[in-house]
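Enquirer: coordinates for the following, if possible.
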Amino acid sequence: MPYTSPPAFTTRPTLEGHFGMAASTHWLATAAAQAVLERGGNAFDAAVAGAFLLHVVEPHLNGPGGDMTGIFATADEPSKPQVMMGQGPAPAAATIEHYRSEGLDMIPGSGALAAAVPGAVDSWLNLLEHHGTWELADVLDFAIDYADNGHPILARAAGAIGKVSELFTEHWPSSAERWMPEGRIPEPGELVFNHAYAEVLRGLIAAGDGLDSREERIQAARKEWTSGFVAKAIADFIAAPHRHSTGGDHAGVMTLEDLSSFSAGFEDPVTTDFRGYQVAKIGAWGQGPVLLQALKILEGFDDERLDPSTEIGAHTILEALKLAMADRDTYYGDADVDLDWLLSEDYAAARRDLITEAASPEFRPGASRDGAAPSFTTPLIPEGADKEALIKAGIGEPTVQKNGVNNGDTCHLDVVDRWGNMISATPSGGWLQSSPTVPELGFCLGTRLQMMWLDEAAPSALRPGRRPRTTLTPTLISKDGQPIIALGSPGGDQQEQWQLLLILRMLVGGYAAQEAIDAPALHTTSVAGSFWPRTWVPGGAVVEDRLGEAVISGLIARGHNVTRAGDWELGRLSCVTRDPETGRLSAGANPRGAQGYAVGR
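Expert: You can find the predicted model right below:
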């Protein structure tokens, strides 16, 4: 093993088998996905079943009114991975002028003005239509069952309701009615129900009654979602002014036309090579290429500098991430991004040369291809806001508090089947604290627009029809044209960072899946936060205490502004793997928070 610091402990074994593997952020979603595999479904049928169940059992982390990105490869065309584009755009009336006229200088972190067109459901149905094999009714049966018959609410979900209970009771009565039955916060483990959402899913199934083919029935459900009763209920409900995270009341701007004009699709990924492996990500309309840029920078270092468990390795990785993230905040957006330059050998070498033995507290985006300085300078808001107060106001994605504690924010699932189909997907948005619940639907809209700027010069400026620069970013790794690892994590700005640790530990350090997931995590907060109020910590680094006193003290001595998060607080990774030569499969899932699980055989 190349690393001098091998894994010392795992919370559970890396699962191994040959039939199928599923891993996700909630055991029920994992179990549903595996149940589909056991009954003859493929990885895509299984992923869709798990995803709709995540809407029900992790409502504080995602919802039907949110968004998602996925990346997958099929057994028929393994060398051609595809991106699931489930990120809806800004509505037609979501203009900088309108938001400024509402007295805003930043897009709110909650409320309908922060909502992009919901893309998650249509994207999952699109996958099922084109690559699945199961009927829609069979796939949705798991979610309908738990929505109607109840599921034990997670402690963190109950905690999220408690933090926004005042907002619900005073300003969002439909959310109070949905999430605070009898006017109280549910107890952890108490059975909770979502009959309204179960009826929504039954309505999607009924839209295809009488049609001849499976594909036609799914198409009818997609049309019902984007232009039928769901879309009409959303457009009507958010037209009424309601409280936003800024403290003011505003009406939403999304219309029925916005909802009906969206259609999820597939895209080619952005890829780069690293140590003989091909790593595939979503494009620069999201933060996916950050991981690729970091890998390009790190590839020029010896293995000893790629071990996150050592002082020099942790330091080098943090510095590379800061440089890649600065480029994200300066150049990325749903626009023309020069990725050929940002992922070039010459550019990576120039960025690598900036890494010294000391931590940099500076925000350092690189120069463009012609040597010009960036035309947009990201506003940097120093850390110092009361995060608990922001959470109570319905803040968008409270991933990590000041003390480093990971609240969670998003979901993730990975599936591989015996034929070689493989998928990694990260659903998010539309969590219960995003905006008021639409009563007849049982869910609310998301808040992804908060990642856009009310500044025309920004590459991610708010413009109608443009996608917000999402943080949702799963990963697919291939070797010799065959997919071998699907992985991902919730975590907002930390998603790429935690995934980078797993990739280095598996591809360079030789760790097995569960070993890499369990190993101590870290990330930088020396980035412009993607979520309202978009703070940053110059030189900031958050680490798990298990990294060890010697390593942590060494990072502090190098100038990192270190926050100790506790032993098991960072990272919510999961992954599945496949060896194309033998067909052997493996999987691992995050033990932190005691809800992520992998299963398989």
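Enquirer: hey, let's count contacts and neighbours off CA atoms from now on
Expert: Noted.
Enquirer: for the residue sitting nearest the centre point of the chain, give its distance to Trp285.
Expert: Nearest residue to the geometric centre of the chain (C-alpha atoms, centre = their mean): Leu472, 3.3 Å. Separation of Leu472 from Trp285 (C-alpha to C-alpha, to the nearest Å) stands at 11 Å.
Enquirer: for Leu191, same thing?
Expert: Applying C-alpha to C-alpha to Leu191 and Trp285 gives a distance of 39 Å.
Enquirer: so what's Asp455 up against?
Expert: Neighbour list for Asp455: Ile96, Ala461, Leu462 [criterion: C-alpha atoms under 8 Å, 6 or more residues apart in numbering].
Enquirer: change it to 7 Å
Expert: When contacts are counted by C-alpha atoms under 7 Å, 6 or more residues apart in numbering, Asp455 touches Ala461.
Enquirer: for it, helix, strand, or coil?
Expert: Of the three states, Asp455 takes coil under DSSP: H, G, I helix; E, B strand; the rest coil.
Enquirer: need the contact partners of stretch 147-162.
Expert: By C-alpha under 7 Å, 6+ apart, the surrounding residues in contact with stretch 147-162 are 56-57, 60, 185-195, 197-198.
Enquirer: look up how far Thr133 lies from Ala207.
Expert: Here Ala207 is placed at a distance of 19 Å from Thr133 (C-alpha to C-alpha).
Enquirer: with Arg584 instead?
Expert: Here the distance between Arg584 and Thr133 works out to 23 Å (C-alpha to C-alpha).
Enquirer: also Ala541?
Expert: Using C-alpha to C-alpha, Ala541 is found at 45 Å from Thr133.
Enquirer: another sequence for comparison is provided below:
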Amino acid sequence: MKRSRPPVHDQLRIAEETSMMTTRPELIGDFGMVASTHWLASAAGMSVLERGGNAADAAVAAGFVLQIVEPHLNGPGGEVPILVWSESERNLKVISGQGVAPEAATIETITGLGLELMPGTGLLPATVPGSFGAWLRLLRQWGTWSVADILEPAITLARKGSPVLSRVEATVAGVADLFRTEWPSSAEVWLPGDAPPAAGSRFRNPALADTYARIARESEQAGGTRDQRIQAAHDAWYAGFVAEAIDAFCRTAEVLDTSGERHRGLLTGADLARWQPPVEDPVMIDYGRYRVAKTGPWGQGPVMLQQLALLQAAGIADVEPGSADWVHLITEASKLAYADREAWYGDPDFTDVPLDDLLSPEYAKQRATLLGDTSSPDLRPGSPGGREPTLPRYPGDHEADPAAGSGEPTLRGDTCHLDVVDANGMMISATPSGGWLQSSPVIPGLGFCLGTRGQMFWLQDGLPNSLRPGARPRTTLTPSYAFRDGDPWLAFGTPGGDFQDQWSLHFLLDLIHRGMNLQQAIDAPDFHTLAVPNSFYPRDIHPRHLVIEDRFGPDVITELRRRGHLVEVGDGWSLGRISAVARDGGWLKAGANPRGAQGYAVGR
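Expert: I've put the predicted structure just below:
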């Protein structure tokens, strides 16, 4: 692939772009910043900072509020990976809030039901709900507030009500008949008056408010030290009344799922009782003067690092940002990195992931030779350290029309994201997801449903991401963190499933190579490829398919088509949902996504 540094007039044009008008200002201050996918969560986090809490306290409060105000994107039964930089400890840690498969969840158990794929909804794909334990781990180890104080904003919004988003109305409307006929416990919560809640109306979830209020009471009644009170809250969830209700529901309810059949769940109270959220070291790679950090390969996080290594080896610094060359090179590098995700990533507690080889400069240089001038139609995993890759047996027709979607347009949810930085320099990036209102029936008396992350396991032996009891599914959730010149710099991330480590990558590249500020890089036009296997049921893939916002312009789109990309031109403000906070030049900064008119950053 030929690449050259842009001529002088193009360099001037690029410089002009960096001063472009943005949808909102990049926030700058020195007290604290909170950015998230919903304005009420950002406001709740900022209120904690204003009342003396630190970034950990603010993130936990905001995280619980997201469950109330974005219930189609995350819920109490879901999961959350968290990156936390502690300024006092001078280190970065990962909290793995991804729950594990039940002890009864074996390949033989699921295939014995006549299934080739784990269903995308219902009770069978439920893993241990990891979100609650991860938020409490963050609160206990790095925060200062009590469980009762942290939960108060979420309890108030659940009890008094929050404004219904248009997407929530549409989501509930899409599954209303299912709720009425098959999931009556969900109908009781989500169909007040037997109708979906209208956009802009006030929606209340008193059962969920009661659940969190009871946890707060049991925490306070436990007495003792702050740690003991937090442990009491953890126990109420994982060994107390919440676990008991989950256990009873999974044992007795037969639930219709995407297989078209009714199945009971496999998750038990014992599965919840034995689980603790691990705290791990991040995986990191150097990219020039930057060091970028992600979760381990139980998530797709390292795929961003592989893309960076490939792009560095391919000489992206010499490519004109925003050009057809730029989009093409990034897209082809993404395909190679995601192919390795398919062949090599899984829970490292259960499989040998050759991460050192996958992230080595030598491997990146070798793989970069595959980057050609035209769009590749092939899924091409590499052979790190000489190992031979093994791919799953993908179901269906990989050339299916992507307009058909995932096969369950109203049943699959998405994800949230939040970032916080405080005056003392603590920084947090978290990506809550799962437990979507449409993914599984509400557990009676609790006001929330279980997650369905187990759909990401393969029901085939011998793969890194094969279903195993006690293993984490290889999730798509992927918060991000970056250092600059060795100093803490940036916490960022986005919803978006498989696209998360494409959109987040593009944002980072715009900061580094185009000199944009946070809001400019968030607002910049975006793109992604569908030529990577979908992590969600029914696991489709669309070779050469590239979705791009129309703000890239006709010349770029025409050239990409000439190179063999099947280009789908989307609305100019439709792709990417980044939020970010930063420490930069003695200031704290923040930006949030304008797309969807929902994300917001606050700070001073």
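Enquirer: ok, back up a step: name the residue in Leu191 and Trp285 of structure 1 with the higher neighbour count.
Expert: Remark: of Leu191 of structure 1 and Trp285, Trp285 carries more neighbours, 24 against 14, as counted by other C-alpha atoms under 10 Å.
Enquirer: and the more buried one, what pairs with it in structure 2?
Expert: Correspondence of Trp285 of structure 1 to structure 2, assessed by TM-score structural alignment: Trp298.
Enquirer: show me the contacts for that match.
Expert: The contact partners of Trp298 of structure 2, taken as C-alpha under 7 Å, 6+ apart, are Tyr345, Gly346, Asp347, Pro348, Arg472, Pro473, Arg474, Thr475.
Enquirer: about what we covered before: using the three-state scheme, assign the residue nearest to the centre of structure 1.
Expert: coil.
Enquirer: looking at the alignment, what corresponds to it in structure 2?
Expert: Alignment note: Leu472 of structure 1 maps to Leu477 in structure 2; criterion TM-score structural alignment.
Enquirer: show me what contacts that match?
Expert: Shown in contact with Leu477 of structure 2 (C-alpha under 7 Å, 6+ apart): Pro81, Gly299, Gln300, Thr431, Gly497.
Enquirer: what's the helix or strand for the most far-flung residue of structure 1 relative to its centre?
Expert: Outermost residue of structure 1 with respect to the C-alpha centroid, by C-alpha atoms, centre = their mean, is Gly210; its distance is 36.8 Å. For Gly210 of structure 1, there is no host helix or strand (DSSP states H and E).
Enquirer: next one: the nearest residue to Arg217 of structure 1 once chain neighbours are set aside from Glu135 of structure 1, what distance?
Expert: The shortest distance from Arg217 of structure 1 to any non-neighbouring residue, by C-alpha to C-alpha, 6 or more residues apart in numbering, is to Gly208 (4.1 Å). Gly208 of structure 1 sits 11 Å away from Glu135 of structure 1, going by C-alpha to C-alpha.
Enquirer: neighbour-wise, which of the two wins?
Expert: Taking neighbours as other C-alpha under 10 Å, Gly208 of structure 1 and Glu135 compare with Gly208 leading, 23 against 17.
Enquirer: residues in contact with stretch 303-319 of structure 1?
Expert: Stretch 303-319 of structure 1 is contacted from outside by 2-3, 5, 355, 359, 501, 504-505, 508, 523-524, 547, 551, 554-555, using C-alpha under 7 Å, 6+ apart.
Enquirer: number of residues surrounding the closest residue to Arg601 of structure 1 other than its chain neighbours?
Expert: With sequence-adjacent residues excluded and distances taken as C-alpha to C-alpha, 6+ apart, Arg601 of structure 1 is closest to Gly17, at 4.6 Å. By other C-alpha under 10 Å, 15 other residues sit near Gly17 of structure 1.
Enquirer: corresponding residue for Gly17 of structure 1 in structure 2?
Expert: Here Gly17 of structure 1 is matched to Gly29 in structure 2, going by TM-score structural alignment.
Enquirer: thinking that match is in contact with Gly585, fair?
Expert: No - here Gly29 of structure 2 lies out of contact with Gly585, judged by C-alpha atoms under 7 Å, at a distance of 11.0 Å.
Enquirer: hmm, back to that, and Ala541 and Thr133 of structure 1? which has more neighbours close in?
Expert: Ala541 (23 against 18).
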